[in-house]
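K.L.:
Below are the sequence and a predicted model for it; my questions follow.
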Amino acid sequence: MTLNPSTLRCTTCTTPLLKKTYSGTLGNMSALTCHACKASFPIKNGVPHFLETRAPERAQLETVDGACMVAGYRRPNPLMHALRRVVSSEYFPGKSWRAAKTRTLENPGTKLILGSGVTRYLDAVHLDLDDFPGVDIVGDAHVLPFVDDVFSGLVCEVVLEHVADPKRVIAESFRVLQPGGLAFFIVPFLFPFHGHPSDFQRWSREGLAREFEAFEDVEVGIHGGPCSSMVNLLSEWGYVMSGLRFPRGYTLIKGGLTGLLFPIKFMDLLVNRFPEAHRLASTLFIIATKPQT
């Protein structure tokens, strides 16, 4: 999606940015420049970059887990992608979370997708740590490069556990949403460690609701239920007990066991309705509204 420079602000001093083109021996180079603190943010292949190459957040992409994630985004395998949509322990059946996500994405206006990877949505700006295919802006979710009250909706799926300061990311999400805007997040509860590129946090139903106390009309529900948890935990247990190392051993053991166990997760279509299902939920979703005043 084409970005309007007037919606962007300096991540150093929060001043609105100006787009400038410089001529030199290397040709014309575009950048976003702050007239207040003189900070400059390059535009590469049409994508503004608000993170330096050696920024700590970008450095995470060079870990073993981070490199595997980047390789999957840069060189996707269509067959593996299709299989993961059904077989993978990352795919969850259920109607409630899908309805909440659809409601957010269909809210009129421009949406922001945090940690988008290679996922694309209509009428949306896609932000991630690197310029993966489909990313509109490279930036840090802790310091969003947008002015206040820009977006009608915000979607952040299984990303919040990977940031160092979730409270700050939620506060930034609140800031850039328009009054009446919707925020939709998915976070893990009983979900194994997954460093893509790092992994810091887990939330219960009550803990997640507290994180969004500045919002109103807060609804927390089950994304992946107890049966999904069992698929994840048993397949991960098998990998740990194998004594093999990441990533090849993980792919072999975790992938093989998931292929055997994955039908169990579809029982969540029934079990998620049980009153105590949240006690063993794999992942939770939340949808919340920014107050009008």
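P.N.:
Good, I have the coordinates.
K.L.:
For the rest of this, base every contact and every neighbour count on C-alpha atoms.
P.N.:
Noted.
K.L.:
so residue 225 sits right up against residue 279, yeah?
P.N.:
No - here residue 225 does not reach residue 279: they are 9.0 Å apart, not a contact under C-alpha atoms under 8 Å.
K.L.:
okay, the two: which has more neighbours?
P.N.:
Counted by other C-alpha atoms under 10 Å, residue 225 and residue 279 do not tie: residue 225 has more neighbours, with 31 against 13.
K.L.:
Which residue is the nearest non-sequential neighbour of the more buried one?
P.N.:
Distance criterion C-alpha to C-alpha, 6 or more residues apart in numbering; nearest residue to residue 225, sequence neighbours excluded, is residue 281 at 4.2 Å.
K.L.:
Surely residue 284 is within a helix?
P.N.:
No - membership of residue 284 in a helix is not supported by DSSP: H, G, I helix; E, B strand; the rest coil, which gives strand.
K.L.:
What count of nearby residues applies to it?
P.N.:
There are 24 residues near residue 284, going by other C-alpha under 10 Å.
K.L.:
Pretty sure it sits against residue 184.
P.N.:
No - with contact defined as C-alpha under 8 Å, residue 284 does not count as touching residue 184 (10.8 Å).
K.L.:
Second structure for comparison follows:
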Amino acid sequence: MAPSVEKPAGLCLSERLAAILACPDCRCGLDVDVPEAVLVCPSCGRHYRTTPDGTPVLFARDSEFREREAAFCDVATGSKEVAPSKRLLSVRRLPRTTPYRLTKHAYEQAMQALPEGMILNLGSGMRRPDREPERWINLDIRPSANCDIVSDAHWLPFQDNVLSSVVSANVFEYLRDPFQTAAEVKRVLQPGGTVYINVAFILPLSTPDYHDRFRFTRRGLLSLFGDLDILDIGPSSGPVMALSMVLDRLLDTAVPGRLPAYAMRWGTAWALQPLKYLDPWILRRDRQELAAAGFYLVARKPA
């Protein structure tokens, strides 16, 4: 049973979470400084501040985001609204077929088989399920309303063998060193803990701020997590979805004018929408990996 940790004013931190946090540099458990509302490493002496909303900011000294630590500690987060000028171009007017649709069954099976304990959502892209939301920890590189911890995936701020599961969707594509992050995931997982990873293979570059670095095949995923017990692995998205995303990006960048580009994107997206339902059928065929646009993996750390 996790030890009880007093929750100070100014720190948005549950007792269960505070008990498993660690310094990202020396991996020593962190103490809570109640008067200062900061986390302190008793080994190396580092002090970790929080955002105005009480979210801990835990960057390793070698993290490329360390220079933003002070700025992040001054960012108040809350519900984000779409600016009025962007509402017309939002996905509300375009069909929504995402890379996750084809893996919904595999994802739900993985969630049902999660062992007891804390679950790390690496990247904060997935919302907490309605069932047992207190078990979920959302981690991202910048503060947001959906984030519990601001940190770098290359140096996870957790003690060894403390998490029951790690879930990550479309994050490894943006990492500086996915092998280092995979090693960190395996370090913080308990023996018998599970990992669910979804990655892109064919996907247009996202906005420049995200700094795309990698794309992954099935063998690429296995190079990261092949030393675990593989429970399931396969394609997560198909060629028609990839084609629609590439065409969407082409029209958005090549057609002059904001409204003409949107009109072309709207027409193309809805014209291709019926064809996207071919993807599950295509990906059930014998040579499915040759047509895959993304892959997922479910694995377990040996007990």
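P.N.:
Perfect, thanks for sending it. Keep in mind it's a predicted model, so treat the numbers as computed, not measured.
K.L.:
Give me the TM-score for this pair.
P.N.:
The TM-score (TM-score structural alignment, normalised by the length of structure 1) is 0.80; 269 aligned residues with a C-alpha RMSD of 3.2 Å.
K.L.:
re the thing from before, in structure 2, what residue corresponds to the residue nearest to residue 225 of structure 1?
P.N.:
Here residue 281 of structure 1 is matched to residue 292 in structure 2, going by TM-score structural alignment.
K.L.:
ok, now how distant is its match from residue 270 of structure 2?
P.N.:
The gap separating residue 292 of structure 2 from residue 270 of structure 2 is 22 Å, by C-alpha to C-alpha, to the nearest Å.
K.L.:
now do residue 24 of structure 2
P.N.:
Residue 24 of structure 2 is 46 Å from residue 270 of structure 2, by C-alpha to C-alpha.
K.L.:
Have a look at those two and say which one is more surrounded.
P.N.:
Shown here are residue 24 of structure 2 and residue 270; by other C-alpha under 10 Å, residue 24 has more neighbours (25 against 15).
K.L.:
Do I have it right that the more buried one meets residue 158?
P.N.:
Yes - in this structure residue 24 of structure 2 lies within contact range of residue 158 using C-alpha under 8 Å: 7.3 Å.
K.L.:
Please identify the next secondary structure element, helix or strand, after the lengthiest helix in structure 2.
P.N.:
Under DSSP state H, the helix in structure 2 containing the largest number of residues is helix 258-276. Using DSSP states H and E, the helix or strand that follows helix 258-276 of structure 2 in sequence is helix 279-282.
K.L.:
which residues in structure 1 does that following helix align to?
P.N.:
Using TM-score structural alignment, helix 279-282 of structure 2 pairs with 268-271 in structure 1.
K.L.:
Kindly report the same for stretch 179-195 of structure 2.
P.N.:
Under TM-score structural alignment, the match for stretch 179-195 of structure 2 is residues 167-183.
K.L.:
distance between the ends of the matching stretch?
P.N.:
14 Å.
K.L.:
Which other helices and strands does the helix or strand that residue 175 of structure 1 is a member of contact?
P.N.:
Secondary structure assignment for residue 175 of structure 1, by DSSP H and E: helix 166-176. Helix 166-176 of structure 1 is packed against no helix or strand, with contacts defined by 3 or more C-alpha pairs under 8 Å, 6 or more residues apart in numbering; DSSP states H and E.
K.L.:
Quick check: it compared with structure 2, mean distance?
P.N.:
Compared with structure 2 after fitting, helix 166-176 of structure 1 deviates on average by 0.7 Å (mean C-alpha distance after the TM-score superposition for structure 1).
K.L.:
next one: that helix to chain centre, how far?
P.N.:
In terms of C-alpha atoms, centre = their mean, to the nearest Å, the centre of helix 166-176 of structure 1 is set 13 Å apart from its chain centre.
K.L.:
for stretch 146-163 of structure 1, same thing?
P.N.:
Remark: stretch 146-163 of structure 1 is offset 8 Å from the chain centroid, using C-alpha atoms, centre = their mean.
K.L.:
With stretch 66-82 of structure 2 instead?
P.N.:
Using C-alpha atoms, centre = their mean, the offset of stretch 66-82 of structure 2 from its chain centre is 18 Å.
K.L.:
What residues of the longest helix seen in structure 1 count as buried?
P.N.:
In structure 1, taking DSSP H as the definition, the longest helix is helix 226-242. By neighbour count on 16 or more other C-alpha atoms under 10 Å, the buried set for helix 226-242 of structure 1 is 226-233, 235-236, 238-240.
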